[in-house]
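> Show me the folded form of this:
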Amino acid sequence: MNLALWIAAGLLAAVALASGVIKMVVPMAKLAAAPGGEWTGDFGAGFIKALGVLEILAAFGLILPAVLDIAPVLVPVTAVCWVALMIGAIAVHLRYGGVKFAVVNLLYIALAVFIAWGRFGPHSFTA
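Model prediction:
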């Protein structure tokens, strides 16, 4: 189970890092033209960059606390925060008709809930 939790955290961290970097470096016009990115046209560049920073921090928060053994409780806390972020993403994607992107966000939520359950519960780093 510990291996499954590490794999889930690694996958989710990779998704978060990629998404965050994309939001930080891709120009707003290109983001808005991309499939699933239509919503970015209605938000300011600062907001999009802030989301990118949050996603990059989430990527680090899912891995580094456990690897460095510095406040490893931050791993499941980060997973819970990711759930909140993805709930917002689902709402935005549904508002713009992106049902398939909302479904993908549901998969990310499932991974994050699995991580939070495992790391808060039976497979915590302190147990």
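
> rest of the way, CA atoms for contacts and neighbours
OK.

> how about the helices in this structure?
Per DSSP state H, the chain carries helices over the ranges 2-25, 28-33, 45-68, 74-95, 99-120.

> and this one, so I can compare the two:
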Amino acid sequence: MNIILWIVTIFLAAGFLAGGLAMLLLSKERFRNAFEGWHYADDFPGGFLKVIGVMKVLAAAGLILPVVTGVATWLVPYAALGLVLLMTGATTTRIIRKEWGSAAGDLVFWSLAAFVAFGRFVVVPF
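The predicted model follows:
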């Protein structure tokens, strides 16, 4: 189970790091036009997108760095729980916009983050 948790954790960290950096480094217009499903950016001010980008990057770091450094490994499930909350908002936004395919994708990330949170809180804690 520990190996599966690590595979999912690394996948989540890579995905959220990439998405967070895109939000931080691209202008709102370039971010919106980068992929077809990112038009939700129209619903938010640019500063809000930057805050979400910071949250994604911090969560990605929180999934990996505590274990790599051996410091505060108890933060890993909390980082995953933070992603569950973040993806709840993302999924809600997609549903409101009637972007069903993107909402389904967000639910996959929600499920993976919930799996890591549960796994690290209960099944194989550090």
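
> Give me the TM-score for this pair.
The TM-score (TM-score structural alignment, normalised by the length of structure 2) is 0.93; 125 aligned residues with a C-alpha RMSD of 1.1 Å.

> follow-up on the earlier one: turn the helices of structure 1 into TSV, including mean neighbour count.
Output for those, formatted as TSV (neighbours: other C-alpha atoms under 10 Å):
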stretch	mean neighbour count
helix 2-25	18
helix 28-33	15
helix 45-68	18
helix 74-95	19
helix 99-120	19
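
> Mind putting those into TSV with distance to residue 39 of structure 1?
Conversion of these to TSV gives the following (distance: least, C-alpha to C-alpha, whole Å):
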stretch	distance to residue 39 of structure 1
helix 2-25	13
helix 28-33	7
helix 45-68	10
helix 74-95	7
helix 99-120	12
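
> which part of structure 1 lines up with stretch 5-25 of structure 2?
Mapping stretch 5-25 of structure 2 onto structure 1 (TM-score structural alignment) gives residues 5-25.

> ok, residues contacting that stretch?
Stretch 5-25 of structure 1 has contacts (C-alpha atoms under 8 Å, 6 or more residues apart in numbering) with 31, 48-49, 51-56, 58-60, 62-63, 108, 111-112, 114-115, 118-119.

> what does stretch 28-41 of structure 1 give?
With contacts defined as C-alpha under 8 Å, 6+ apart, stretch 28-41 of structure 1 is touched by 23, 45, 48, 92-93, 96, 98, 101.

> mind checking the end-to-end distance for that stretch?
7 Å (C-alpha to C-alpha, to the nearest Å).

> returning to that earlier point: with respect to residue 72 of structure 1, which of the contacts of stretch 28-41 of structure 1 is nearest?
residue 23 (27.2 Å; C-alpha to C-alpha).

> Can you give me the distance of that closest one to residue 75 of structure 1?
23 Å.

> Map residue 96 of structure 1 across to structure 2 for me.
When structure 2 is aligned by TM-score structural alignment, residue 96 of structure 1 is paired with residue 97.

> which residue packs closest to that match, ignoring adjacent ones?
Distances taken as C-alpha to C-alpha, 6 or more residues apart in numbering put residue 40 closest to residue 97 of structure 2, at 7.7 Å, once the chain neighbours are dropped.

> what about that neighbour, how many neighbours?
The tally of other residues near residue 40 of structure 2 (other C-alpha atoms under 10 Å) stands at 14.

> before we move on, what about the one 3 residues further on?
With neighbours defined by other C-alpha under 10 Å, the count for residue 43 of structure 2 comes to 11.

> That one pairs with which position in structure 1?
Match for residue 43 of structure 2 (TM-score structural alignment): residue 42.

> Next, find the distance separating its match from residue 96 of structure 1.
Taking C-alpha to C-alpha as the measure, residue 42 of structure 1 falls 11 Å from residue 96 of structure 1.

> Skipping its backbone neighbours, what lies nearest residue 90 of structure 1 in space?
residue 102 (4.7 Å).
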